[in-house]
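J.: Fold the stuff below for me.
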Amino acid sequence: MENIINAIYNIVWSDALVYLCMLSGLYFTIRFKFPQIRYIKDMITLLFKGGKSEDGSESEKGISSFQAFSLAISGRVGTGNIAGVATAIGMGGPGAVFWMWMIAIVGSASAIIEATLGQLYKEVKDGQYRGGPAFYILKGLNNKPFAWAFAIVTVLSTGFLLPSVQSNSISIALESSFNFSPITTGLCLVFFLAIIIIGGVKRISKVAEFVVPFMAGSYILMAIVIIGFNISQIPAIFSLILDSAFGGHAAFGGIVGTAISWGVKRGIYSNEAGQGTAPHAAAAAAVSHPIKQGLVQGFSVYVDTLFVCTATAFMILFTGMYNVENPAGGFIVQNLPNAQMGPEFTQYAVSQHFPNIGSAFVALALTFFAFTTIMAYYYIAETNISFISGKRKNTLLLWGLRILILVSTYVGCVTTAKDVWTLGDIGVGLMAWLNIIAIIFLHGKVYKLMQDYDSQKKQKIDPKFNNSLYQFKNANFWNKHD
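T.: You can find the predicted model right below:
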């Protein structure tokens, strides 16, 4: 079974996917004239708008832009920001950090495209806004088998494969810091997760709205303090990252290809740009123009990778609390002989400056990060169950999903890290393949939407999309905005 899993992994995560993610993001960046930079001001301003019905009251069917941002961030900010960054460094050396930055910058353009499409082709189902890649593949490409393939892969990935990755990292961190048994951790996670997911998207987004800013802010604040303690080392750390990324470092020069592969791989896993997860949260927002939520989601990639992932990387590299494996066997660097690759690198790093609370702080931060990610995974899986169910609400499938994600969360706590990460990578990779191909075919529609947005901005009016001017087929939700 392990050989089969590894064979599937090697096919899904061949160099072709790495190049596809990088080159598609680069193409979107050039085609749309660097939207991830041009619209920075709009991204921040739009964070705190939306969520209203046309009469000005709070939308009963949708959530606010900030809630959608928080829901997407809860999916993006997870173990990838702590354990994933550590793994990237452990496998690809410090140079992997540079390639995480690159995939974040070009990936932000991909995130804008996919989130805008999520908004354009959303619909009202079960009394709330629903949308995502399965919806825009079906409606935009008129390809039902393709849409169903994405929906099924996503349900399996976010409902079964990926939650175990998050809970596994929680289990390792809590056992290391507080000596909690994996069984106890698993039961506690299942209990609290069950309470939240039964409440649906409104409850999930409300929890995310309060927890996400607190957890990300606290973690970045801790990183800023540690960076302040080591401010004189910043030029040396940047030099180490850049030299390692391009083969100039004596120790890491031989693993440049590995650094690129792991940097891109962990970058995608962390910020999820182009993967197809964030469009589900984007579609749930009540906004007046699809581009508005696209820009908000583009900014969420920056928060995830340029802020949170960089914070983790700097803490680890400042303190030297990491190992780097040699692809040929053994280690290039082994500063922590007994450490398991993952969150322990970050725990050791923070403990260097805060011996009494460092390990516990990282464990708690990881717990919040990973738990909110599992919440977001449930919402994504539920949205695709809704797509598969069609016009009728399938209660049996819905409860089957809830049981599946709770079982996956528990199993992740009591299994080995290597197994769950490999399965999680397969899930992420399959979703990325399908979604990126879809948005490449559909990005022309987003180009027209961005022209419409820019035109209205130049006229000093708040952009509102009117589909009667463009007649995008199957974008029925926007037909009423006359």
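
J.: okay, CA-based contacts and neighbour counts for the rest of this
T.: Fine.

J.: Grab the longest helix from this structure for me.
T.: helix 417-458 (DSSP state H).

J.: what packs against that one?
T.: If you count contacts as 3 or more C-alpha pairs under 8 Å, 6 or more residues apart in numbering; DSSP states H and E, helix 417-458 packs onto helix 2-12, helix 15-31, helix 95-120, helix 133-141, helix 144-156, helix 162-178, helix 290-301.

J.: can you do 6 Å?
T.: Here helix 417-458 touches helix 162-178, going by 3 or more C-alpha pairs under 6 Å, 6 or more residues apart in numbering; DSSP states H and E.

J.: Proceed likewise with the subsequent sequence, for comparison:
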Amino acid sequence: MSFDTIISSINNILWGEGQVLIYVLLFAGFWFSFQLKFLQIFNFRHMFSVLKQSSKVDDEKATNSGISSLQALFIGLSARVGTGNLAGVAVAISLGGSGAIFWMWVIALLGMATGFAESILGQLYKVSDEHKEYRGGPAYYIQQGLNQRWLASLFSVCLFLGYGFSFSAMQANTIADSLNHAFNIPSFYSGAIITLLAGTIVLGGLKRIARFAELIVPFMGLAFILVAVVITLMNLSALPSMFYNIFSSAFGLNEAGAGMLGAAIKNGIQRGLYSNEAGAGSVPHAAASARPVPNHPVTQGYVQMLGVFLDTMVLCTCTAVIILLADLDVSGEMEGIRLTQNAITYHLGENGVYFVSAAISLFAFTSVVANYAYAESNLHFFKLDNKLGRTLYTSMYLAMVFWGTSASLTQVWRMADVALGLMTLVNVIAIVQLTPTIVALTKDYNAKRNIANSSNKEMAFKAKDIKPQGRLSPGIWPDK
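T.: Predicted coordinates for the structure are as follows:
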């Protein structure tokens, strides 16, 4: 049995006929929405209130041991905002029709609660390494919260295969394809430049990655939103028809969507997950690295929940509007970044291809860099957080980035789908088991928030405030 056959078989179980991940993610989204009383809707405004203080670190002494919540948000967005927003949306539309966008919105709304749950666990069970930087994520809360070392190790292996290698290769593949389409740059040369730039940033450690994300993510996000707004204003008369087509196709109500209902649901949820990563267990690594203000695990839950909203409900919708307002023939075959390029060229003329090439290069490159940080945080879990371990991991990571620029689109996407699917399955199993701790943390935050609002006192979490499952790392959370 060939490697491609094995990958295709696993994908068929997770995403294809078996659709295991579809049901798992929908269950997780509904489960945490219910358990947390639909806080993604009723506490929507509070996300932005938390964001106001997110650029601060809890105290001056802590600046050497953690990054700010805002930097953690930008690292999370760096990984989220990538090919999923541009190429992934195009893949969803080409394979599932316009109705796939509706299901992408659904999984994002539900995923906000899932992202909240996993992020507060990342914060609660974080540890401090020898460099006085915080590390955390599913492997840590699985081991410390559930005492299941084998499951934690399985997640870490999937993380290395996914974010350490496959995802970075896929992002590099999209950059190379975009640059080749726009400027006829051979993949070998673009691969060499991407690898060199990535190496320069990641070798500077977590704080250099955080500073890079803080500079690039807001700039590229706002620029893309501005272009989408301009294109929307240019096509205002077509908006009602576009939205009608999205909703009618989502439920198979029109002639074009009648035979594509299953494809719309499957591709919308699959690409929505790939873009916002809610439930995949990736963003808790960024959440764990922060020293939030106020110093409570739930603070990072709100910050990273906002990341899900910005990624899918804002940026993915911008891409969908750009594609659906263009008069293009979507054939039903898998199309990636070139569909997005052709759509922007349709609206803005030949110069549009240069803009989207620059956009995808920035979007995907930030993901390449953030992916490194996610996997690198698990070196500490295996006690490989040393010079030899980092050198071996960094060398393999950069080799995969370079290889990805010349690999085939279908091959790379399939590998990424398998890694993401296995990570998500393990992570959702873990966070559902940790629901009592998630609910207790949220109730503690709400109680402290009410007291702080009435008495103007600062709120903070202490280790004795709840009875978490398992154990917390000593010295992370104050006892008094």
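
J.: hang on, the earlier thing: quick one: the longest helix of the first structure to the second structure mean distance?
T.: Here the mean offset of helix 417-458 of the first structure against the second structure after fitting is 0.7 Å, by mean C-alpha distance after the TM-score superposition for the first structure.

J.: Quick one: the residues in the second structure that that helix pairs up with.
T.: Aligned using TM-score structural alignment, helix 417-458 of the first structure spans residues 409-450 in the second structure.

J.: Repeat that for stretch 60-68 of the first structure.
T.: Under the criterion TM-score structural alignment, stretch 60-68 of the first structure matches residues 64-72.

J.: distance between the ends of that stretch?
T.: Terminal residues of stretch 64-72 of the second structure lie 15 Å apart, using C-alpha to C-alpha, to the nearest Å.

J.: give me every residue that touches residue 333 of the first structure.
T.: Residue 333 of the first structure is in contact with 323-324, counting by C-alpha atoms under 6 Å, 6 or more residues apart in numbering.

J.: I'd assumed it was in a strand, is it?
T.: Yes. Judged by DSSP: H, G, I helix; E, B strand; the rest coil, residue 333 of the first structure forms part of a strand.

J.: returning to that earlier point: now tell me what touches the match of stretch 60-68 of the first structure from outside.
T.: With C-alpha under 6 Å, 6+ apart as the test, stretch 64-72 of the second structure has contacts from 54-57, 132-134, 210, 214, 286-287, 289-292.

J.: Pull up the distance across the match of helix 417-458 of the first structure, start to finish.
T.: Criterion C-alpha to C-alpha; first-to-last residue distance in stretch 409-450 of the second structure is 51 Å.

J.: before we move on, back to that, buried members of the contacts of stretch 64-72 of the second structure into PyMOL, please.
T.: Entered in PyMOL, the line below selects the buried ones among the contacts of stretch 64-72 of the second structure, by 16 or more other C-alpha atoms under 10 Å:
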select buried, resi 54+55+56+57+133+134+210+214+286+287+289+290+291+292
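
J.: quick one: which of the contacts of stretch 64-72 of the second structure is nearest residue 166 of the second structure?
T.: Using C-alpha to C-alpha, residue 286 comes nearest to residue 166 of the second structure of the contacts of stretch 64-72 of the second structure, at 19.1 Å.

J.: before we move on, the earlier item: to the chain's geometric centre, what's the distance from the longest helix of the first structure?
T.: 12 Å (C-alpha atoms, centre = their mean, to the nearest Å).

J.: Also stretch 260-272 of the second structure?
T.: Distance, stretch centre to chain centre, for stretch 260-272 of the second structure: 18 Å (C-alpha atoms, centre = their mean).
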